[in-house]
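Colleague: please find the sequence and the predicted model below.
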Amino acid sequence: MSNSGRKKPPLVAEKRYGKVQPPKAKAASKAKAKSTAKPKPTPKKRKSRKPARKRNPVVAFFLRILKWIWRVIWAFTWRISAIVGIILAISVGYLYTTLPNLSDLLDGRARGSVTLLDRNDQVFAWRGDQFGGVVSAEGVSPDLRNAVVATEDKRFYRHFGVSPRGVAGAVRINLSEGRGPLSGHGGSTITQQTAKLLCLGVEYNSEDWESEAAYVKDCRQGSLWRKAKEAIFAIAMEVKYSKNDILSIYLNRAYMGGGAYGAEAASQRYFGKPAAVVNPSEAAMIAGLLTAPSSLAPTANLQRSQDRAATILRLMNEQGYLNDKETAYWQANPATLSEAAEAKAGGYFADWVMASGPEFFTRNTTEDVILKTTMDPRIQSAVEDGLKWVFENKVREGSKAQAAIVVMSADGAVRAMVGGRDTKVSGAFNRAVQAKRQTGSAFKPFVYGTALDLGYAHNDLVEDAPYCLNVPGSGQWCPRNYSNKHYGKVSLTTALKNSLNIPAVKISEAVGRENVRTVASEFGIESDLAAGPALALGASESSLLEMTGAYAGILNGGSSVTPYGLVELRLAGDANALMGTGGGIGERVITEAAARELIYMMEKVVSEGTGRRAALPGWEVAGKTGTTQAARDAWFIGFTAEYVAGVWMGYDDNTPLTGVTGSGLPAEIWHEAMVRVHEGISPTPLPAFVPKPPKTTPAQRRKRQSPGEAIEGVVNDILKDIFGGN
């Protein structure tokens, strides 16, 4: 084949394949390369995967829906939570700015207090909203502080004002006991309870509320919305005040029964000591009042209060505040009431003084008021003991009969008052003041007092014989004696001491009923007096206090008397009294001579007549019994030179007494009470007149002489007639 004519480069093997190596060297080079090269990893065998199970399309559909719902709920929840959190923070912040200083929250009473002193200037009763003074959580007894925390909120120092655990536990208990979740146990912390005491910052205003009770009811409501507001207010308080500040507010504002607001008032009220020194049993009793202050108050039921305190002591032990030995000791030695507290806040006497005083300084006072009274604790105790003795020893067991006693001085100063058999009460029906009952023969001294004032004498005679009167509108009326007998001509003294009815009516008609009504009214009987002839027999109604005051007028010489218990009224902290005595001796009603003669006649009632069971050894006693128709009321009212006392006995429903007259049990009650009242007092004679020996005619004198003396007397009479002289 011929060449094309293009010059071709020579074909050189070295340039094409590199440097040519001999076969042996080539083989050695390959071997070296093999030895230096890294071995290639052997590829792993892939595991064969099982084919995925195909999900049920229906289930997958619902799962997708549930995931979507969850994402929606979550998105909604965190946004709402954020909004609620912001609102809560704003609310707490706003309330924080409105909360006042601590000192402005420690006394939250709407009313003031009334402290009653006896005649010896000793406290014997409290009324109104008693506040003993500001105390702090650090200043009270540690036992009291621990008892309150153990009872009301054991996690008080660990929560932020609201205890979710406490609320959950309360809901669980309520549901298990068949109540609504918010009914019964509330799970409230001490902070929440304090918020409720503060009424969430809303102060009482008489213009905004129908009454204080309506305001308190609104503050105590337990609706869900109210609970929410209460929780927010509690959190704001936790931010504003310290834990001890909140506990201080609580200890000062909480109602603790018996009219006591705050720990200091309760401690003074029940134990007569400051809250700083109460022992564990006393502290437990005070803490126990916070649950139900009225029903658990020791003055209402001491045993129930002690049982509750024993439970509190157990809680203190469980939470480490008391050891086992201390707990056992104080449970075995429960708290007891002070002497003043045992008097049940002064009983009937304190109730009467409060009711008779000016309303704006007693029942509705906004100030702290001190009342000094006429009450004598020794006499009060003596009267109560005498009444109790008679009912325990002379009255059949199970009897529902009641009795009342009033003791006063001749000027009307009331020294003791009992308005019923249950002497240790407060706010009860006072039969000595509130009961208006027919007086029976206890009214007769006013009939004879009128006659004596008009010129009659104690030894004037009146015919005790059948007697009838025509009463317009009622026909013929014929009074009868209790014995259904007639005694002929009797003196006024005899008629009174034997309580004869016919002579009393005759004397009343002779002196004029209107005059009798006037004398009785001026002596202090303010009740409506009967217009007919039965006036003389006590057909009118009156209270025991009025009747006893009227008899005091007889004792003091015939001047009217207004019974009184208040000596002076002053504001706490002030030395000057705002007002003084509201009673005492008034205008003269009958002459002193008539009063002294009436006292003489009434003394015969006790020494010789129907009132002999009332006699006191060594003392002159004057008085009068009284029994109404069908024995529905029985009275004895009498006096010594020292004191006047009245006793009434009967049933509240006007049931007739069985076998009881004024000369019986009422006279015995009077005797037992007044024996105790007069212990240690030297007897003093009554201010009665001493009657002169009756004048006798010469013939009467000769009847009592021997014949010789009679002849001598006749001669002397003739000589006197002729020559005159003595």
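Modeller: Nice, I can see it.

Colleague: from here on, contacts and neighbour counts on C-alpha atoms
Modeller: OK.

Colleague: can you count the residues close to Ser188?
Modeller: 22 (other Cα atoms under 10 Å).

Colleague: residues contacting it?
Modeller: Contacts here follow Cα atoms under 8 Å, 6 or more residues apart in numbering; on that basis Ser188 touches Asp153, Val162, Ser163, Gly166, Val167.

Colleague: of these, closest to Ile370?
Modeller: Asp153 (36.8 Å; Cα to Cα).

Colleague: so that closest one makes contact with Gln193?
Modeller: No: look at Asp153 against Gln193 with Cα atoms under 8 Å: they stay out of range, at 10.0 Å.

Colleague: could the contacts of Ser188 go into a markdown table alongside neighbour count, distance to Ala435 and secondary structure?
Modeller: Formatted as a markdown table, those follow (neighbours: other Cα atoms under 10 Å; distance: Cα to Cα, whole Å; DSSP: H, G, I helix; E, B strand; the rest coil):
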| residue | neighbour count | distance to Ala435 | secondary structure |
| --- | --- | --- | --- |
| Asp153 | 18 | 48 | coil |
| Val162 | 21 | 53 | coil |
| Ser163 | 20 | 54 | coil |
| Gly166 | 18 | 52 | helix |
| Val167 | 18 | 51 | helix |
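
Colleague: take a look at this one as well, against the first:
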Amino acid sequence: MSDSGRRKPPLVADKRYSTQRKAAQPAKKPAKKPAPRKRTAAPKRPRNPIMAFFAAVFRWIFRLIWAFTWRIGLMVCVMLALAVGYFYTTLPPARELLDGRANGSVTMMDRDAKIFAWRGDTFGGAVTAESVSPHLKNAVIATEDKRFYQHFGVSPRGIASAIRINLREGRGPLSGHGGSTITQQTAKLLCLGVEYDETQWDSEAAYEADCRQGSLWRKAKEAIFSLAMETKYTKDEILSIYLNRAYMGGGAYGAEAAAQRFFGKPAAALNPAEGAMLAGLLTAPTSLAPTNSLERSQNRAGVVIGLMHEQGYLSDRAKAEALNHPAELSEAAEARAGGYFADWVMSSGPEFFTRNSAVDVVIKTTLDQRIQKAAEDALAYIFDEKVKEGSKAQAAIVVMSADGAVRAMVGGRKTKVAGAFNRATQALRQTGSSFKPFVYATALEMGWSSNDVIDDDEITITIPGSGAWTPQNYDRKFHGRVTLTEALRTSLNIPAVKLAQDVGLENVRRVASDFGLQSDLAQGPALALGASESTLIEMTGAYAGILNGGSSVKPYGLVELRMQGDTDPVMTATGGIGERVIREETAQELIWMMYTAATKGTGRRAVLDDRQIAGKTGTTQAARDAWFIGFSADYVAGVWMGYDDNTPLKGVTGSGLPAEIWHETMRRVHEGVPVSALPMMDGGSNPRKTNAPSEGDRTRSGIERLLDDLLGGGGRGNGTRTDPAGR
């Protein structure tokens, strides 16, 4: 049979998801994973209860400390912020802090208007960190605070380094190196904002000492003040304050004053060597000042130059140049002329301008630096050539014009000084025979002539309260009848005593006092022999009165005083020619007698080769003092020599070394000065009596002189007095 007639079943897909599926092969069940082994915990070791206790205590303490620490730290930060904020509010603008001096300065100029000395606290003017020489700025940063522009006012690294150095050197951690930044040093210069109050401190020195104390509390306060400054000011403003207020030696406060004081140029014009020298002064301005020791200052500057090179401020070539050509002092600073003279002007000038002034003043003086150098060189020459090495003997010199204008002053063998004992103005010494011209001036004014004679023979004088006194001549001899000129020429003592007794001791005292000898004059007859004490400047001024024709002079050094920046003077000369003491004719005859004494008598070693001189020697008892005072037609000079402790000089009289010092001084002084004749005339040129006046004539002369002075008629002061003896 065939299948063709059989109906085919429809093609229908199998139902994909049929609830009735053909029985399938049973699936293999996955093999069961072996159950993990249970780890059995290691048996716990029993815990040490003691350790557990201490660990718990430690954790508790740590949590307690941390709880307090962050709170305390927060409180400290708040308090620090408040403190910084307080100081911030008290700080004035930076420009108001540049000049911090309590006192002003005195700048002195010589007769040619050249600056030669500074006194007081000198401030040359405000500068800024931008206006000063970059070499000075770099030198200060390299030396004082190389991370100045990186730190916030306090350098922990610097403090740690300083403490380490101090401990290593055997000091306390805060003693010695302080690790202070420039900001901290500036804070100290500002005394942490505390101004000087004279009611709170005994002196400015005590105030400054308080500002510089280094206690821990002070350091902490200094750090806070520094942070306030860093907040208030820029770095350059802080550096500007520092550069203006820092003391740099020689009385100079600030970079400008120091640059002018030492180099004679502004701070903006300093080269690397000069900038390094000023920066080097900041550590020890007094001992390192170039005016005290140029060599020490240059050595210190060499160290600063090395630091500048290490920190990249100087190239190799610039470093070599600075080291090979170290900074040198200006001509004025190197000369340090007239230290004694400058001190004398300061002490004799008005106190409210020279010593207690809060302003800056400029004083023009009478000093002649050429003459000053002549006096200093002469003194050095004599002591180098003619005085035994190691001698402690001292000497002083004063040179002045006939009107009392002091041209030079040397107050001791060390001439480059300031504030030293001035033997020309402060030492009261017996004058010896240098006083005798005032005895003879009194006699000539009262009727005696230089050609009159007096007996040089023994005399004994009874002095009330002291007994008998018998004066003797230096050579222990008597010379019989001698003229007044001869007695003065050979410096005889007995004739001087007799003459003083004859004309009246009171008259001699008055003439000497009117000529300017202000010290207490001896009351007894020893007055005639120079038993009184006086200063060299007084004696030289009195001799100037003889040279100028018989008028008193007041030695002076101040010509005019003005405020710095002003053109009109506040005051002018405080000395000069005063009233007439003796008549001009009397002065001229006395000059003749003194000319004879200098050229033919005891003062021969003082004679100058090219011009006339007059003068008088003086030697006191036991040669404790030796003098020569004299004059040419142009200048008067006085020389004193002796020991400060009154030790007698050995082999020295006024006719010896003092006369030689005078000669060397005046020889140098007169170089290039035209020759002029002394204003003198001898006794023979005068219409005078050639014999000693009678006792009545001499007494009448003295009485009439006293009456003239008392009644104001034709006496001292107008030069018109008629002499009763016929002159």
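Modeller: Yep, that arrived. All of these numbers come straight from a predicted model, not from anything done at the bench.

Colleague: make CSV from the contacts of Ser188 of the first structure and add distance to Val92 of the first structure to it.
Modeller: Formatted as CSV, the contacts of Ser188 of the first structure follow (distance: Cα to Cα, whole Å):
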residue, distance to Val92 of the first structure
Asp153, 22
Val162, 13
Ser163, 17
Gly166, 21
Val167, 20
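
Colleague: now the helix ranked longest in the second structure on the first structure. Mean distance?
Modeller: Counting residues, the longest helix found in the second structure (DSSP state H) is helix 49-90. Averaged over the aligned pairs, helix 49-90 of the second structure sits 1.5 Å from the first structure after superposition, using mean Cα distance after the TM-score superposition for the first structure.

Colleague: what range in the first structure does that helix sit on?
Modeller: Under TM-score structural alignment, helix 49-90 of the second structure corresponds to residues 57-98 of the first structure.

Colleague: same deal with stretch 162-175 of the second structure?
Modeller: By TM-score structural alignment, stretch 162-175 of the second structure lines up with residues 170-183 in the first structure.

Colleague: residues making contact with the matching stretch?
Modeller: For stretch 170-183 of the first structure, the surrounding residues in contact (Cα under 8 Å, 6+ apart) are Gly184, His185, Gly186, Gly187, Gly222, Ser223, Leu224.

Colleague: of those, just the buried ones, PyMOL syntax please.
Modeller: Applying 16 or more other Cα atoms under 10 Å to the contacts of stretch 170-183 of the first structure, the buried members can be selected in PyMOL as follows:
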select buried, resi 185+186+187+222
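
Colleague: and Glu592 of the first structure, how many residues sit next to it?
Modeller: Applying other Cα under 10 Å, we find 19 residues neighbouring Glu592 of the first structure.

Colleague: which non-adjacent residue is nearest the counterpart of it in the second structure?
Modeller: Taking TM-score structural alignment, Glu592 of the first structure has Glu584 as its aligned residue in the second structure. Excluding the flanking residues, the one nearest Glu584 of the second structure by Cα to Cα, 6 or more residues apart in numbering is Gly549, at 4.6 Å.

Colleague: same check on Ala622 of the first structure?
Modeller: Nearest non-adjacent residue to Ala622 of the first structure (Cα to Cα, 6+ apart): Glu603, at 3.8 Å.
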